[in-house]
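Enquirer: please work out how this folds:
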Amino acid sequence: MSIRIVMLGDIVGTAGRLALAQCMPALRERYQPNLVIANAENAANGSGLTPALHSKLAAMGIDGMTLGDHVYKKKEIMRTLEEDPTLIRAANLPASAAGRGWMRLTPTTSVAAGGERGPSVYVITLLGRVFMNLPVNHPFEVIEQVLSQLPSRESIVLVEMHAEATSEKVAMGWYLNGRVAAVLGTHTHIPTADARILPAEPQHGRPGGSPTLGAAGGTAYITDLGMTGPYDSILGRRIDRVLHHMTTSMHAPYDVAEGNPRVCGVSIDVNETSLRATAIERIDMPADVTKPPFTSG
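Expert: Prediction:
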């Protein structure tokens, strides 16, 4: 049997939240996921997450939420980060940072299977360091530490690489290939066309002569999930405001856009025995702004 996990890209502003609320029933009907996870760091007007919005997203059916470089933009989320085990910040922030760096989720299998519990799913978020402003620890070193500390080795592990540079995301995918079920990129808000299951690779070796750790294959990978938000925009922000700044170098508030809201991410099938991915499919669901909850009628 397999576990199906849906991971959604950065939820951006009101448009992203409304699109998610509208599309969630259809998403669940189509993909029949055992778990739905989402990056929620842009949910509060494009930057950060509040406790109230965290509760609303959970009520929509999001089982676990991750935060990236905007993790502390809303200070009121600190307590939720400390108390709610289904909300995490990046594992490679300093140890003294508020919140936890990984979460454990327990998926429920299908009703046909008697509602039995499948293997645990551990979700880990890492921040990249290339072109990123938030000081963080070395993501490759930290992921080794976290993997060694997980309570159970017989579990499904999903790693979110929240990074600017595509090279850093791809590198993490190959580094963890065969050791985790999935490495999924976020942060850049543009869905990429490289969703695939990484193949087994020969042991090329690493600097100093040590063998390549990730080589067995079976890891689902995509460089960026895209965003759950308005695609008639510049990365979720109003086109006119961003163009004004880029063409004049004058300040303009980067207000969140509204047009063409969509729900984007991936669906991943993971074998319960091997704990490796067998399939990955991109999700791109357009919302209808003429229907609730976009309209009051």
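
Enquirer: from here on, just use CA atoms for contacts and neighbour counts.
Expert: OK.

Enquirer: quick check, G9 in contact with C264.
Expert: Yes - G9 is in contact with C264 according to CA atoms under 8 Å; the separation is 5.9 Å.

Enquirer: who's more crowded, the two?
Expert: G9 (29 against 26; other CA atoms under 10 Å).

Enquirer: ok, that one to R117 distance?
Expert: Distance from G9 to R117, counting by CA to CA, to the nearest Å: 26 Å.

Enquirer: repeat for G64
Expert: Counting by CA to CA, the gap from G64 to R117 is 17 Å.

Enquirer: which one of those two has more residues nearby?
Expert: For G64 versus R117, the count of surrounding residues by other CA under 10 Å is larger for G64: 24 against 12.

Enquirer: quick one: contacts for the spatially most central residue of the chain?
Expert: The residue lying closest to the centre of the chain (CA atoms, centre = their mean) is N39, at 4.5 Å. With contacts defined as CA atoms under 8 Å, 6 or more residues apart in numbering, N39 is in contact with 8-11, 65-68, 186.

Enquirer: cool, and A40?
Expert: Contacts of A40 by CA under 8 Å, 6+ apart are 10-12, 48-49, 65-67.

Enquirer: recalculate using a threshold of 7 Å.
Expert: 10-11, 49, 65-67 (CA atoms under 7 Å, 6 or more residues apart in numbering).

Enquirer: equivalent analysis for P85, please.
Expert: So P85 contacts M103 (CA under 7 Å, 6+ apart).

Enquirer: show me where the stretch 151-297 of the chain has helices.
Expert: 166-176, 239-248 (DSSP state H, counting those that start in this stretch).

Enquirer: please provide the structure for the following sequence as well, for comparison with the first:
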Amino acid sequence: MRIAFLGDVVGAPGRRALLQCLPDLRGPRRVDVVLANVENTASGSGLLPDQHKRFAEAGVDGMTLGDHAFRKNKIRSALESADDLIRPFNLPGTAWGRGAMTLRKPGLPAVHVITLMGRLFMNGPQAGDPFAALDGWLERLHAQHRDGPPPVIVVEIHAEATSEKVALGWHANGRVAAVVGTHTHVPTADARVLPRPGPDPTIPGDVRPGVGGTAYVTDLGMTGPDDSCLGRRVDRVLSFMTRCVPSPFDVAEGNPHAHGVLIDVDETTGLATAIERYDVAADVGAAPFV
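Expert: Got it, this is the predicted structure:
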């Protein structure tokens, strides 16, 4: 099976780029399951119910949120009732919504998706240990599949620090199909399927390494205007950074792209066989831009 995961959708340009690329993903790219981080959809911060509904109707199978998950209060009902929308798993249990989802489509194995928030240099909601949270969730999930085929699992790490993302990828290696990073909006060039690591020579008798086979990328990039500062107007950001003049960081418009990855998964093992970047320029002369 093939899974697409698109990076943070930013504002109106990102929404339109996402909607425009769906026929390409479903057709020539042969994607079975489309995932997207949508936490910057509403004017650059948060998600509104009508936007969630529009994406679902257009064919986005699963949507994730990060540190801006609760910026729009109206999304609470969808977070608490929808099967295709999650916020970070390692937030306090009293937070709105769920942190993991199971997507089921006819003829395909179920795809289990969890999103975790990093702790290094992150503002906003205080998150718990993403490593421990993932371990506990995986233990319960694998126990449910003990007598059947291995589950297909996709992990999103929404974090600022590349070191934290890379570490989580190695931590999950061999136990999940993919670990993808979001939040920093800049696509990274390290997409690969992690190999089987050797034992740690500093630990006597260490036999803990995973079996490999986990697709990994540090950041998907964003689905939004590339001619920008992380999706925001360049002039506004420069005004603040060079002259310390407060300025609204409005969403930019220029050169919208859809950035993400395509992941091929072996359904018999639940592990990845390939990962490739997906970077496509939107056609601003076509719908839904015009």
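
Enquirer: TM-score for this pair?
Expert: Put the two chains on top of each other and the TM-score (TM-score structural alignment, normalised by the length of structure 2) is 0.94; 284 aligned residues with a CA RMSD of 1.5 Å.

Enquirer: the residue nearest to the centre of structure 1 matches what in structure 2?
Expert: Matched across to structure 2, N39 of structure 1 falls on N37, judged by TM-score structural alignment.

Enquirer: just C264 of structure 1 next, same as before
Expert: C264 of structure 1 maps onto H259 in structure 2, by TM-score structural alignment.

Enquirer: wait, what's in contact with its match?
Expert: By CA under 7 Å, 6+ apart, the contact set of H259 of structure 2 is 6-7, 220-223, 278-280.

Enquirer: do the same with G44 of structure 2
Expert: With CA under 7 Å, 6+ apart, G44 of structure 2 has these contacts: 10-11, 251.

Enquirer: where does it sit, in terms of helix or strand?
Expert: Element membership for G44 of structure 2 (DSSP states H and E) is empty, with no helix or strand holding it.

Enquirer: going along the chain, name the strands of the stretch 101-250 of structure 1.
Expert: 102-105, 121-127, 156-162, 182-186, 196-198, 219-222, 227-230 (DSSP state E, counting those that start in this stretch).

Enquirer: average offset of the fifth one relative to structure 2?
Expert: Just to be clear, that refers to strand 196-198 of structure 1. Its matched residues in structure 2 lie on average 0.3 Å from strand 196-198 of structure 1 after superposition (mean CA distance after the TM-score superposition for structure 1).

Enquirer: and that strand, which stretch of structure 2?
Expert: Using TM-score structural alignment, strand 196-198 of structure 1 pairs with 192-194 in structure 2.

Enquirer: buried stuff in that stretch?
Expert: 192-194 (16 or more other CA atoms under 10 Å).

Enquirer: can you check stretch 247-259 of structure 1 too?
Expert: Applying 16+ other CA under 10 Å to stretch 247-259 of structure 1 flags 254-258 as buried.

Enquirer: pipe those residues into a markdown table and attach distance to A182 of structure 1 per row.
Expert: As requested, the buried residues of stretch 247-259 of structure 1 are arranged in a markdown table below (distance: CA to CA, whole Å):
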| residue | distance to A182 of structure 1 |
| --- | --- |
| Y254 | 33 |
| D255 | 33 |
| V256 | 30 |
| A257 | 31 |
| E258 | 31 |
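
Enquirer: could I get the contacting residues of L127 of structure 1?
Expert: L127 of structure 1 neighbours (CA under 7 Å, 6+ apart): 68, 90, 92, 139, 161-163.

Enquirer: same question for I275 of structure 2.
Expert: Residues in contact with I275 of structure 2 (CA under 7 Å, 6+ apart) are 191-193, 215, 261-264.

Enquirer: 6 Å - rerun?
Expert: Counting by CA atoms under 6 Å, 6 or more residues apart in numbering, I275 of structure 2 touches 192, 262-263.

Enquirer: show me what it aligns to in structure 1.
Expert: Under TM-score structural alignment, I275 of structure 2 pairs with I280 in structure 1.

Enquirer: one more: T218 of structure 2?
Expert: Structural alignment (TM-score structural alignment) places T218 of structure 2 against T223 in structure 1.

Enquirer: distance of that match relative to E160 of structure 1?
Expert: 10 Å.

Enquirer: overlap of the contact sets of the two?
Expert: With CA under 6 Å, 6+ apart as the test, T223 of structure 1 and E160 both reach G185.

Enquirer: that's all I had, so thanks and see you.
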